[in-house]
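Asks: Pasting the sequence and the predicted coordinates here, then a few questions.
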Amino acid sequence: MDNLQYYPTPDTLIQKMWFTFKDRDFARILEPSAGDGRLLKFHGKFHDTDACEINMDLHPTLKDKGIQVVSLDFMDLQEGSMYSHIIMNPPFKDGAEHLLHAWDILYSGEIVCLLNAETLKNPFSQKRSLLNSLIEKHGSVEFLTDAFMTEDTERKTEVEVALVHLTKVPEQRHDFLDTIIDGLDRNEREDVDYDPLQELSIPTNVIQNAVKAFDCAWAAQKEAIIMEARVSHYRRMLGKSLREMQRETSHPDDINPAPKSKRGIHGALNTAYEDLKDRGWSYVIRSTEVNKMTSTKVQQDLESRFESVKKMDFTVGNIYGFLQGLAMSKGDIQLDMACEIFDQITKYHSDNTVYYMGWKSNDKHRMAGMRIRANRFILPGFSMDSWQRSLGYYARKILEDIDKVFAMLDGKDCPRYGLIDAFEGQLSDLRGGQRVKTDYFDIRFYPGIGTIHFFPNNEKIMDRLNVMVGLRRQWIPENATPEQENPFWKQYREAEKFNKGLRLTRQESWALSNRETAYRDDSYEETMASFHNNLVSSMEKLGYQSNFALVDCSSGSACHTATMSLPKPVDLAS
């Protein structure tokens, strides 16, 4: 451990950090640089806390307190969707990097973090600038002087610190999961015959075997707890051992600590039962069949609600009910997956996106539509050192999601040769700069800068994605009929021409790439109005019409004059 960076947080400051959290419903907590667990001691409940700690000498101390150590180096931790709160005092020199990583892995919840004030006041690096922007959009900061000079400070320093509070709200909450979870039975143990949809079902024998294993484990655990309590009772009746008498101790040696009261037995039984349900439901939601059906974000959303899921009894009926709920929500899941991949592609690189004038019946709320360029798009986040033999966890997940969506739009369950197949089977070719072909893309990999260039090889599927998202977000009208000369159609198809004249400001780029959350910002309306004027000006310079004859479809046949021809998305039910 770098002792020059180790500044134990004083108790008064720890209390202030805990009181900074607004949501007091602590489902599960993470402390990324735990030390001896100092930050967690004011929480009072260690059974729902995880920690990262690089100094293995401190692990026994943490475990003795009931704190689960989930990683040595916090920067290696890749999954955080199960946490509702993160509280952290990272090494001062790496504060920005640690806080940004915490934000990346958190799916939904709050972060309270202590930083060196210079990290925010001197944003000389890209990461520090990004962190300042993140705080401005999603949180607050309080600068504190003399916080490490109080009487209870173990290692005093006059450094000014920044107390940062961030709240992360999912860009897209999957409401259909609430319906699925609420529909499961919390108490029923009777196994009922179910007919799960074949497209999303773990084989019946697998489900039955899992439930049988659960029931056997529970029966054995129950018997063990009761027998341990019995043994403990009879041992106490016999009294002390000779060694205990010789030591004149008032407490007998307890070789097998067991609950000694009725309440203690109930507590032990409840803890064991909840642990088994946790294991059983974890097996289901991480199963290959559920993973094939859901995107990374849907999976994160599901895991963030795991506390609700695991309250349900682990029965064949409940498992089938859960799987049927997912299958019946397939349409919503597919639309959400398409939108998530669309956002992933358009978010990071302005060259990936083409803007057009969206179709809206209310001019006041008119907004720009977006579509992905058909010839090429670029995605970052795929850095790979020379010694690595595979992509990281999240990089793989992004590629898996892209393949899932494009296969879905092609009416298939999965590609025959997908992006992951290419990185597993032709990694040396990709490292060497060769262009590799998969079912839906030609790809070229740049490991040094961590980008992949995607060249779609099926324009129709790309068009289906653009149309599906455009319809979902009301950029494109529904129930289109053939009107080839409609001005909307013309500017939609030829948007690349007038996009060349667009010069986006930094605020416009951010707002357009973060539509799901940017609208909460006070300046969002002003920013979008500026972009709207920019887009109209660029269109009109090249003679494109920007005001379409929008007609209220409730007027009947007149609506026909305001529609245009668009390719239909693939019929996924066929």
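Replies: Yep, it's here. Residues are numbered from 1 along each chain as shown.
Asks: From here on, just use CA atoms for contacts and neighbour counts.
Replies: OK.
Asks: ok, how many other residues are close to the residue nearest to Ile54 when sequence neighbours are not counted?
Replies: Using C-alpha to C-alpha, 6 or more residues apart in numbering and skipping residues adjacent in sequence, the residue nearest Ile54 is Leu72, 4.3 Å away. Neighbours of Leu72 under the rule other C-alpha atoms under 10 Å: 17.
Asks: ok, Leu72 touching Asp50?
Replies: No - applying C-alpha atoms under 8 Å as the test, Leu72 and Asp50 come out as separate, 11.6 Å apart.
Asks: And here is the other one:
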Amino acid sequence: MFDKEFYPTPLEVIQSMQIDCNGKIVLEPSAGKGDIVDYLKSNDAKQVIAFEKQKDLNKIVSSKCNVIGYDFFDCTAEQISHINLIVMNPPFLNADKHILHAWKTAPEGCEIIALCNYETIGNSCYSSRKELKSIINNYGVTSNLGDCFSIAERKTGIEVGLIKLYKPVINDESKFEGFFMDEDEDEPQENGIMPFNEVRALVNRYVGAVKVFDKLDAIKNELTYITSELGIKDFSFTVGYDKKITTKDEFSKHLQKISWKYIFDKMNMQKYVTSGVMKDINNFVETQQNIPFTMKNIYKMFDIIIGTRENTYNRALEEAIDNFTKHTHENRYNIEGWKTNSGYMLNKKFIVGWCTEPNYRGGIGINSYKSNFEKLLDLTKVICNIVGENYNSISSIEYSACDKTDQGYLTTNGNRVLSRRELNYSENYVNYNSFDANKWYSWGFFEFKVFKKGTMHLKFKDERVWYLLNQSYGKLKGFSLPEI
């Protein structure tokens, strides 16, 4: 019935993990039939959410907690930005990759408690294990639990390791607090109509939809009354493809989250703030449920983002450099006297893994979704802020291999067009997101090469830009660079 990687966690082993889940929102990424979920709930976890890939097991654990997906590797940081703790017993075959994904998607301040084959810790023969070992050395502890699965439903016969990681809280400046808590008052207008603007219209839609839910609630109560003798109860409705809503509070929270996301999508905020700040925005929406979705609060959010822009970009600068240098020696630029324990400057040439993939046209494409390419975009935003470049002026990297002249881009139908609006349904740009291996291309502040194994090699076009970036980073770390 279940696959070969299914090893239920014995209660004795769970107890040995010393889990403090009281009052916390906890994620179980490989829930199985729910042994860890049961323990978390019986020990006063505030809420338990889970993933489980195997369909039969997913059905079982869905009766115990909120299962938000099948494959944990599809989980994004935005989905779990409100959690406090991750407790996991991932498949031992690739436990290192599961734990790394948990680390990368977990919010700041989150604790990760994970079981694994002890060889995952002791034998760093793979790059993923080396990366995990580096993270453990900086942010965690490990212990050897021995052959603790000898008492389990399915025995492993191997030594089991316990990893505890503590993701540090880096950002104290922008927690999205201090919003006005009073509701907006309706302003009387001629004929009772409010002046139109997009923000007001969205708030009006939000308020109107929540009010309409009262009617739905009345209908649900009436249906329950009529059908209760038949054993029918617990009416709900579905938002999207899988979101079951049973109460007005649930609907209001879900609609509020969607509305905040709509605001930032509409304002194209992703182009102006880093991925770390976007996680904080989602965390605000997820956790600050008592803050009304009002015009004042929306504009207050914009004020906070603008007012903390310098702190935000300083944090982004540090993260952007550290992402490429902290665990990768060849990306570091060393100079005499630099205190390496406080960080490493970025080299003129550097390598980024997990950015590319083969495409159906025989070339190599940039994987811009759930990959390290997001870190390159953050780095680009930081550089734009330092050198005064408009981020919107930098075209998408997918266009870098296209054939372009003053007459526009060459299309697969032999035409030249200036924008995608001129494309026919059946055509695309020649070489759009299709690159040759080991060939230099130009994009933004960099020249880059791609390789089938997923890596990108990059070098700065302008040494002055490279210098200003590292100069700013050095200033944050209290170190001055010599002039070039």
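Replies: Yep, that arrived. It should be emphasised that the depicted structure is a prediction, and the values quoted were computed from it without experimental measurement.
Asks: before we move on, the earlier item: mind listing what the residue nearest to Ile54 of the first structure touches?
Replies: With contact set as C-alpha atoms under 8 Å, 6 or more residues apart in numbering, Leu72 of the first structure has these partners: 52-56.
Asks: Reformat these as TSV; add distance to Leu269 of the first structure, neighbour count and secondary structure.
Replies: Shown next, in TSV, are the contacts of Leu72 of the first structure (distance: C-alpha to C-alpha, whole Å; neighbours: other C-alpha atoms under 10 Å; DSSP: H, G, I helix; E, B strand; the rest coil):
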residue	distance to Leu269 of the first structure	neighbour count	secondary structure
Cys52	29	25	strand
Glu53	31	23	coil
Ile54	34	17	coil
Asn55	34	15	coil
Met56	32	12	helix
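Asks: what's the closest of those to Thr20 of the first structure?
Replies: Closest approach between the contacts of Leu72 of the first structure and Thr20 of the first structure, by C-alpha to C-alpha: Cys52, at 21.7 Å.
Asks: List the contacts of that closest one.
Replies: Counted by C-alpha under 8 Å, 6+ apart, Cys52 of the first structure has contacts 30-34, 69-74.
Asks: ok, now with 7 Å
Replies: Cys52 of the first structure is in contact with 31-34, 69-74, counting by C-alpha atoms under 7 Å, 6 or more residues apart in numbering.
Asks: Show me the subset of those that the second structure keeps too.
Replies: Compared against the second structure with both residues aligned by TM-score structural alignment, their matches' C-alpha atoms under 7 Å, these retain 31-34, 69-70, 72-74.
Asks: what number of residues lie near the residue lying closest to Ala511 of the first structure once chain neighbours are set aside?
Replies: Nearest residue to Ala511 of the first structure, sequence neighbours excluded (C-alpha to C-alpha, 6+ apart): Ala518, at 5.4 Å. For Ala518 of the first structure, the neighbour count with other C-alpha under 10 Å is 18.
Asks: do Ile333 of the first structure as well
Replies: Residues near Ile333 of the first structure, counting by other C-alpha under 10 Å, number 20.
Asks: what about the aligned partner of it in the second structure, is that helix, strand or coil?
Replies: With TM-score structural alignment defining the correspondence, Ile333 of the first structure maps onto Thr312 in the second structure. Put simply, Thr312 of the second structure is helix when judged by DSSP: H, G, I helix; E, B strand; the rest coil.
Asks: and Leu410 of the second structure, that one's in a helix?
Replies: No - with three-state DSSP as the criterion, Leu410 of the second structure is assigned strand and is not in a helix.
Asks: just checking, it touches Arg416?
Replies: Yes - counting by C-alpha atoms under 7 Å, Leu410 of the second structure does reach Arg416; the two are 4.6 Å apart.
Asks: who's in contact with the residue mapped onto Ser393 of the second structure from the first structure?
Replies: Using TM-score structural alignment as the criterion, Ser393 of the second structure maps onto Arg416 of the first structure. For Arg416 of the first structure, the residues meeting the contact criterion (C-alpha under 7 Å, 6+ apart) are Asp439.
Asks: where does Arg416 of the first structure fall, helix, sheet strand or coil?
Replies: Strictly by three-state DSSP, Arg416 of the first structure counts as coil.
Asks: Please enumerate the helices of the stretch 251-400 of the second structure.
Replies: Secondary structure of the stretch 251-400 of the second structure by DSSP state H, counting those that start in this stretch: the helices cover 275-287, 295-307, 309-325, 373-387.
Asks: The longest one against the first structure, how far on average?
Replies: The one in question is helix 309-325 of the second structure. Here helix 309-325 of the second structure, set against the first structure after superposition, deviates by a mean of 2.7 Å using mean C-alpha distance after the TM-score superposition for the first structure.
Asks: and that helix with helix 275-287, angle?
Replies: 110 degrees (axes from the mean of the first three to the mean of the last three C-alpha atoms, to 10 degrees).
Asks: So for stretch 93-110 of the second structure, what gets flagged as buried?
Replies: Buried residues in stretch 93-110 of the second structure, counted by 16 or more other C-alpha atoms under 10 Å: 95-103, 105-108, 110.
Asks: How far off centre is that stretch?
Replies: 11 Å (C-alpha atoms, centre = their mean, to the nearest Å).
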